[in-house]
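Enquirer: Sharing a model that was predicted from the sequence below.
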Amino acid sequence: MENNAKKLLEKYLSGNCTPQEQAMVEEWYLRLPFERKAPDHGIIEASKEEVYQRLKLTPKPGFIIRLKHIAVAASILICITAGLIYFVGINNTLTPVAKTQLKDVLPGRNKAILTLANGRVVDLDQAKNGEIASQHGIIIRKSQNGQLEYEIQEDAAGLAGSNTISTPRGGQYQVSLPDGTKIWLNAATSLKYPSAFASNERVVELNGEAYFEVAKDQKRPFRVKTAQQTVEVLGTHFNINAYRDEPSTKTTLLEGSVKVNHTGTEVRLNPGDQARLTLANNALTTIRDVDVEQETAWKNDVFSFNDDDLKTVMRQISRWYDIDVVYQGKISNDRYFGEIPRNNNLSEVFKILELNHVHIDISGKTLTVTGN
């Protein structure tokens, strides 16, 4: 969270913000007097020099940083360093928010179902640590830190059939495949993979979102198939967001190189690139220099939003807290920036949404967002 804020503050101080970004920063500043942990004016003034050092500013000749900008940056940086959560919607209306008592909902946790090739179903949340299954010379274990691990024995026989690990809404899990590949599964995700990979390729099928650290194997390319595309790698780190309720499938590369193929159209990604398949028009495009920290924030237990609309925000919250979201009335086109820790209870997220003038009511596991 702090790194993202620093980047934006650097742009603000250097005068390179867009009007929208400038409005966002100054809205943070204006909001601080209403936050219990906001610093007073004396602390802000005394911290201006620290802001220069923390942001590592090197003003260009003839460049003047306005004192107001330093005061704004100092106040925001102090709050972020102290752990103050920020979540800002641009162009929010000031309509009073209805106060609703929210029955608290815990955040998601390590929770998944493993379906073996023979049809046996294992609840990994309830399974004890240690060996949980053995099939055709392959041992499947649940580790002390709640991960799924595979070990191939020397006498492993030729295999047929696939395993599937599925996380529900409100769940996440990590699996280490027999070839050494590590995969993190986000909520509401399923991964289908063979009991043992073939001699010439490694193929898995994904529905949802997962982060991959693929073990290098020049002789066996690793392929991830989703409903709309195939991603091919030899050994690399990347994230795929392929939820069926999202408007696009996004493949973000952090390390190495990948090829993304959609119905014969192929793009090759370099680190920092994102392949975006827009489902409405079946167009596959490449976005350069994306914020990979934001795209993989979920893996580090953070919701991260950057110019996202309310429905995009709520889809993530719905998956992680296992709630249904419905909408009434005209929903605004406000855009949201900021981060929320995913280990917060839903009541804490609810308070943040209220600060941003989001009208919410909840009944059971259904959360209703009401527009103006």
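Expert: All right, it came through fine. In this text the structure is predicted, and so the values were computed from the model without any measurement.
Enquirer: hey, let's count contacts and neighbours off CA atoms from now on
Expert: Fine.
Enquirer: now the helices: where do they sit in the stretch 251-372 of the chain?
Expert: Assigned by DSSP state H, counting those that start in this stretch, the stretch 251-372 of the chain shows helices spanning 292-295, 310-321, 346-355.
Enquirer: can you put these in a markdown table and add distance to Val267?
Expert: Formatted as a markdown table, those follow (distance: least, C-alpha to C-alpha, whole Å):
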| stretch | distance to Val267 |
| --- | --- |
| helix 292-295 | 18 |
| helix 310-321 | 26 |
| helix 346-355 | 38 |
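Enquirer: Same list (those) but as TSV, adding distance to Arg244 and mean neighbour count.
Expert: TSV is the format used below for the helices of the stretch 251-372 of the chain (distance: least, C-alpha to C-alpha, whole Å; neighbours: other C-alpha atoms under 10 Å):
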stretch	distance to Arg244	mean neighbour count
helix 292-295	17	19
helix 310-321	11	18
helix 346-355	24	17
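Enquirer: Comparison target, given below:
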Amino acid sequence: MEVKNIRKLLKEYLLGNATDEQIKTVDNWYQSFENELPVKLSDQEAAATKQEIWEKIAPSITVERKIWTMPRYMKVAAMLAVVAGAGLTYFLLTKKETAPSQIAYTTISTNNGERKTITIKDGSVLTLNAGTTIRIQDDFSKQRNIDIVDGEVYFDVQKDAERPFTITSGSLTTTVLGTAFNINAYKGINKIDIGVVSGKISVARDATTLSVLEKSQGLEYNKETKAFKPVAVDQNMLAWKEGRVILNDISFDEMALLMKKNFGVDIATSDKSIKATKYTTELFTKMTPDDAAEVLAAIHGLKIRKQNNQIFLYK
């Protein structure tokens, strides 16, 4: 039976205008479903299915109270639920689950001690510091999104008023139209530093704007406390692009991380006082790992001992 004829039959049945033969046909059809295994739906899915059925039936019928009977409606609803319920539920659930997977990204990384400059598809130029990983959205047709997974990146962004350039770094989102700026967001360091060289950017956390930064302005964000403060751009912010590694009053763990990222060397100690020391010095990426460790130790009155693949600091 064609679909249009089935619809006509059900409509006549609901309105009480069906012939005895038509009523018998519908009742026999309904009876045949009693031998079928019921579709197992959750309460939420059953409610959604019932609402879907009603929304499709209601607009096409005008029912007089003296004719309308609940049992027939329930029969038709049950039949339609058996036929369409599982498919409808599967479609809705599948649609929700597959939508996010449509966004594709390309991952680019630098090794420890490696720096890399790349030009992406919109003409923007990105310079990645050592030990950095970023994800670039493949489709730039509507928006330009980049995620700093770990590390530090200098951005020189092409202007495009129609497609804002957005960078996610941890819980912060930086949005620009066209400008040059730096974001330091290494996972092992407790703060994120953002500094603007030219243009203007907006920095937000969870859709709340923290600051709008212009040339020579910066923002320092504490990952642990979520506190932030405006800062003037440090003249050494881009020292890494010149092959210099600036350690400025940082903890032992942060120092060890930057030594690993820039020189590929593991720094360790068993001395609690050395662990509690703050480290400040300037090193050059052209140094060998041993030389860099020697300079670091000498400036802080320490000695080094090589053991396996590690350098231990001691007094």
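Expert: Structure's in. What do you need? It should be emphasised that the depicted structure is a prediction, and the values quoted were computed from it without experimental measurement.
Enquirer: closest one to Glu246 of structure 1 among the helices of the stretch 251-372 of structure 1?
Expert: The closest of those to Glu246 of structure 1 is helix 310-321. By C-alpha to C-alpha, the value is 8.1 Å.
Enquirer: after superposition, how close is the closest one to structure 2?
Expert: Once fitted to structure 2, helix 310-321 of structure 1 is off its aligned match by 2.4 Å on average (mean C-alpha distance after the TM-score superposition for structure 1).
Enquirer: Contacts for that helix, please.
Expert: The contact list for helix 310-321 of structure 1 (C-alpha atoms under 8 Å, 6 or more residues apart in numbering) reads 105-108, 169-171, 187-188, 303, 305, 323-325, 332-336, 342, 346.
Enquirer: Run the angle between it and helix 346-355 for me.
Expert: 170 degrees (axes from the mean of the first three to the mean of the last three C-alpha atoms, to 10 degrees).
Enquirer: Filter the contacts of helix 310-321 of structure 1 down to the buried ones and hand me the PyMOL line.
Expert: Here is the PyMOL selection string for the buried members of these, based on 16 or more other C-alpha atoms under 10 Å:
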select buried, resi 106+107+108+169+170+171+187+188+303+305+323+324+325+332+335+336+342+346
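Enquirer: Gly329 of structure 1: neighbour count?
Expert: Counted by other C-alpha atoms under 10 Å, the residues lying close to Gly329 of structure 1 total 9.
Enquirer: Over to Ile6 of structure 2?
Expert: Using other C-alpha under 10 Å, Ile6 of structure 2 has 12 other residues around it.
Enquirer: How about the secondary structure of it?
Expert: Using DSSP: H, G, I helix; E, B strand; the rest coil, the structure places Ile6 of structure 2 in helix.
Enquirer: Would you mind finding the match for it in structure 1?
Expert: For Ile6 of structure 2, the aligned position in structure 1 is a gap, per TM-score structural alignment.
Enquirer: so how far is Ala86 of structure 2 from Ile6 of structure 2?
Expert: Here Ile6 of structure 2 is placed at a distance of 20 Å from Ala86 of structure 2 (C-alpha to C-alpha, to the nearest Å).
Enquirer: centre of the chain versus the longest strand along structure 1, how much separation?
Expert: Using DSSP state E, we find that the single longest strand of structure 1 is strand 202-213. Its chain's C-alpha centre and that of strand 202-213 of structure 1 lie 15 Å apart, by C-alpha atoms, centre = their mean, to the nearest Å.
Enquirer: what's it packed up against?
Expert: strand 182-185, strand 189-194, strand 222-225, strand 237-242 (3 or more C-alpha pairs under 8 Å, 6 or more residues apart in numbering; DSSP states H and E).
Enquirer: thinking again about what came up before, what's the closest of the helices of the stretch 251-372 of structure 1 to Asp245 of structure 1?
Expert: helix 310-321 (8.4 Å).
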